[in-house]
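>>> no sequence on this one, just coordinates:
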């Protein structure tokens, strides 16, 4: 039985980026009766008085004001209108009060500049669009900025990289609340692949192609079909008739990760799915996902997810079979 995730407050203001606002509204604002879980309620919250104008001239009129932040469980900050424009003090105070009572904060792209101005990010590791990372680090030297990841989850605060990475961060929050099988179902509704992990690089030179013409697509599918086996880079390279050096370069260009990191990610994704949707033993899951011992599996899982496998199953188990399997053949 899933707990009620509460209200998501999505901020709007003069100069709003419609795309990033739309991400939050699409993911948290649409009813999803097909999921059979208690979904989020949402409120659109005006930062500025009167009708506001988003980028492109779209006029926005919102009745709810900052008082909504007093009860929201999650607050989403889309990209800020101007990184050099100080956020209103009333907004900063409202965010600080919300954080103090336990509300979660999620910024998309340059929305992190608003959170940084509150002082709540001091001493934390965050991310933003790679183009803004140096500016963020220079203006807020107490914050550690990682420009190489899609999003950073520090518990109560999630920061994401450039625009589309906001989708991954929002799906990650859904996975925290409901499990990966629900997050993957939402991803399928959005007609996109299952959520990318936060540690994946922002710099993907060539996206993973769904076409059979992509020379690595066959080996990616083969890896996913053989996660229970020990797999070496040499063996992967041989399947596409490449030298190891060429294979490593092409693999990183295609996925944004090294083969070792990508394989670990896929093994853990499979483990999460099995923990959520089966009653298979921890030892059986470790073997099915290619780990040499239960101990090494538990350590890797806890390091990546923040929970031991047993606690993860207790929290997220009992869901329907993940939609991820339907995606991997085309990913």
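The structure has been received and is ready for your questions. Source: prediction; values computed, not measured. Numbers count the residues shown, from 1 in each chain.

>>> hey, let's count contacts and neighbours off CA atoms from now on
Fine.

>>> show me where the stretch 151-300 of the chain has its strands.
151-153, 157-160 (DSSP state E, counting those that start in this stretch).

>>> quick check: residue 117 touching residue 92?
Yes. Residue 117 lies in contact with residue 92 (CA atoms under 8 Å); the separation is 7.2 Å.

>>> return the distance of residue 263 relative to residue 112.
From residue 263 across to residue 112, the span is 31 Å (CA to CA, to the nearest Å).

>>> those two: who's more crowded?
residue 112 (27 against 20; other CA atoms under 10 Å).

>>> need the three-state assignment for that one.
helix (DSSP: H, G, I helix; E, B strand; the rest coil).

>>> need the contact list for it.
Residues in contact with residue 112 (CA atoms under 8 Å, 6 or more residues apart in numbering) are 77, 79, 80, 127, 128, 159.

>>> for stretch 274-288, buried residues please.
Going by neighbour count (16 or more other CA atoms under 10 Å), the buried part of stretch 274-288 is 274, 275, 276, 277, 282, 285, 286, 287, 288.

>>> and these as TSV, adding distance to residue 243?
Converted to TSV, the buried residues of stretch 274-288 look like this (distance: CA to CA, whole Å):
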residue	distance to residue 243
274	34
275	37
276	38
277	39
282	37
285	32
286	31
287	29
288	29
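
>>> and which of these is nearest residue 6?
residue 276 (22.4 Å; CA to CA).

>>> okay but the closest one is in contact with residue 178, surely?
No. The pair residue 276 and residue 178 does not pass the contact test of CA under 8 Å, sitting 10.0 Å apart.

>>> got any residues that touch both of those two?
Common neighbours of residue 276 and residue 178 (CA under 8 Å, 6+ apart) are residue 316.

>>> the residue lying closest to residue 156 once chain neighbours are set aside: what's it in contact with?
Nearest residue to residue 156, sequence neighbours excluded (CA to CA, 6 or more residues apart in numbering): residue 104, at 4.8 Å. Applying CA under 8 Å, 6+ apart to residue 104 gives the contacts 73, 74, 75, 156, 157, 158.

>>> correct me, but the second one touches residue 7?
Yes. Because the distance of 6.4 Å satisfies CA under 8 Å, residue 74 is recorded as touching residue 7.

>>> so between the two, which is more surrounded?
For residue 74 versus residue 7, neighbours defined as other CA under 10 Å are more numerous around residue 74 (24 against 20).

>>> can you tell me how far that one is from residue 110?
18 Å.

>>> comparison target below:
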């Protein structure tokens, strides 16, 4: 029997708080016996105010965490001090310090801040909600934050992206502990996919450059209206009234990438839009997005988010 302890912090999000009990609680062996126990605690054993309009009563304090095999920390809407200062409150720091060596520690969504502030992510890969990824990386420079994936498994430290990615991570742990057959049965019982293609990069919308801005912003906006056309570096530089060398340097300074890489990314994003909103064949989507052929679109889309055009369309196409 594997024992899971869930720490409910003040301001906890109820949806994510319920994920571990729902997923691990559905895992059964061939005889129907449960494979996990799940217990929830607060730091002091008292009821916890959630981010919704109600409290959750618990009967255990954080001493529970020293006696379990896996600790799960759901996100909270009251992590402001940790996100601002990068420091843990004394009670929370003491609770995590009491966790036995070798215990798995799981941070769901923005609870990754808690793990980082506890020093558990130094030199280690992790993820969090994509909106917080850059901020988390700036605050904890020794962590290796990946903003594109749904979850990261680094052995005894695991982290997930936003909201439903916590389901993906808990299913992954069941699969890791007991194999795909039991994990698939859990997914079927909970009516969720046993595995989702791609990562949270699928859900990120990139800002459109302001054509009234300085530098190369006007040329970026101009190019985005002509992605289906064969644009060259010389075309972009001419529109910006710069030499090719100066334009390339300025463009990289402003965007962090080359004009060619930027064009490929914008065309891939446009293709994603067409896949979501049209019934066009893949080859037509590729041509309208400026990617040429269906094979080229498949290559670019797989490099960007790890899925095929057909898989992407199945995920996002409106009924």
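Thanks, I have it. None of these values were measured; they are calculated from a predicted model.

>>> TM between them?
TM-score for the superposed chains, counting by TM-score structural alignment, normalised by the length of the second structure: 0.63, backed by 227 aligned residues with a CA RMSD of 3.2 Å.

>>> one step back: possible to save the strands of the stretch 151-300 of the first structure as TSV with mean neighbour count and distance to residue 135 of the first structure?
Formatted as TSV, these follow (neighbours: other CA atoms under 10 Å; distance: least, CA to CA, whole Å):
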stretch	mean neighbour count	distance to residue 135 of the first structure
strand 151-153	25	18
strand 157-160	26	16
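
>>> next, format those strands as a markdown table and append distance to residue 259 of the first structure.
Listed next are the strands of the stretch 151-300 of the first structure as a markdown table, based on distance: least, CA to CA, whole Å:
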| stretch | distance to residue 259 of the first structure |
| --- | --- |
| strand 151-153 | 21 |
| strand 157-160 | 24 |
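
>>> nearest to residue 247 of the first structure, out of those?
strand 151-153 (27.0 Å).

>>> quick check: that closest one compared with the second structure, mean distance?
Strand 151-153 of the first structure differs from its equivalent in the second structure by a mean of 0.6 Å after superposition (mean CA distance after the TM-score superposition for the first structure).

>>> can you give me the helices in the stretch 201-319 of the second structure?
217-224, 233-239, 244-255, 259-277, 282-288, 294-305, 309-316 (DSSP state H, counting those that start in this stretch).

>>> my bad, should have said the stretch 1-150 of the second structure
So, for the stretch 1-150 of the second structure - with DSSP H, counting those that start in this stretch - the helices run 14-25, 80-85, 90-97, 112-117, 133-139.

>>> which one of those is the most hemmed in?
Highest mean neighbour count among the helices of the stretch 1-150 of the second structure (mean count of other CA atoms under 10 Å): helix 112-117, with a mean of 25.

>>> who's in contact with residue 204 of the first structure?
252, 253, 254, 255, 256.

>>> right, I mislabeled it, should have said residue 48 of the first structure
12, 13, 14.

>>> switch the cut-off to 7 Å
Taking CA atoms under 7 Å, 6 or more residues apart in numbering, we find residue 48 of the first structure in contact with 13, 14.

>>> can you check residue 113 of the first structure too?
residue 83.

>>> ok, now how distant is it from residue 54 of the first structure?
18 Å.

>>> look up how far residue 223 of the first structure lies from residue 187 of the first structure.
Distance from residue 187 of the first structure to residue 223 of the first structure, by CA to CA: 22 Å.

>>> so those two - more neighbours on which side?
residue 187 (21 against 18).

>>> quick check: the gap between that one and residue 156 of the first structure.
Where residue 156 of the first structure is concerned, residue 187 of the first structure sits at a distance of 23 Å (CA to CA).

>>> do the same with residue 80 of the first structure
20 Å.

>>> same check on residue 98 of the first structure?
11 Å.

>>> neighbour-wise, which of these two wins?
Between residue 98 of the first structure and residue 156, counted using other CA under 10 Å, residue 98 has the larger neighbour count: 21 against 12.

>>> how about that one, what does it touch?
Here residue 98 of the first structure is in contact with 69, 70 (CA under 7 Å, 6+ apart).

>>> cool, and residue 54 of the first structure?
Contacts of residue 54 of the first structure (CA under 7 Å, 6+ apart): 14, 15, 16, 17, 18.

>>> map it across to the second structure for me.
In the second structure, the residue equivalent to residue 54 of the first structure is residue 50, according to TM-score structural alignment.

>>> and its match, how far is that from residue 18 of the second structure?
From residue 50 of the second structure to residue 18 of the second structure the distance is 12 Å (CA to CA).

>>> number of residues surrounding residue 59 of the first structure?
Should you count by other CA under 10 Å, residue 59 of the first structure turns out to have 11 residues around it.

>>> ok, and the closest non-adjacent residue to residue 34 of the second structure?
residue 28 (4.5 Å).

>>> nearest to residue 36 of the second structure, of the helices of the stretch 201-319 of the second structure?
helix 309-316 (31.2 Å).

>>> picking that back up, now the helices of the stretch 1-150 of the second structure as TSV including distance to residue 282 of the second structure?
Shown next, in TSV, are the helices of the stretch 1-150 of the second structure (distance: least, CA to CA, whole Å):
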stretch	distance to residue 282 of the second structure
helix 14-25	36
helix 80-85	43
helix 90-97	50
helix 112-117	38
helix 133-139	32
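
>>> between those helices, which gets nearest to residue 65 of the second structure?
helix 90-97 (7.2 Å).

>>> residues contacting the most centrally placed residue in the second structure?
In the second structure, the residue lying closest to the centroid (CA atoms, centre = their mean) is residue 161, at 2.9 Å. By CA under 7 Å, 6+ apart, residue 161 of the second structure lies in contact with 108, 109, 127, 128, 129, 130, 150, 151.

>>> which among these gets closest to residue 220 of the second structure?
When these are compared for distance to residue 220 of the second structure (CA to CA), residue 130 wins out at 23.8 Å.
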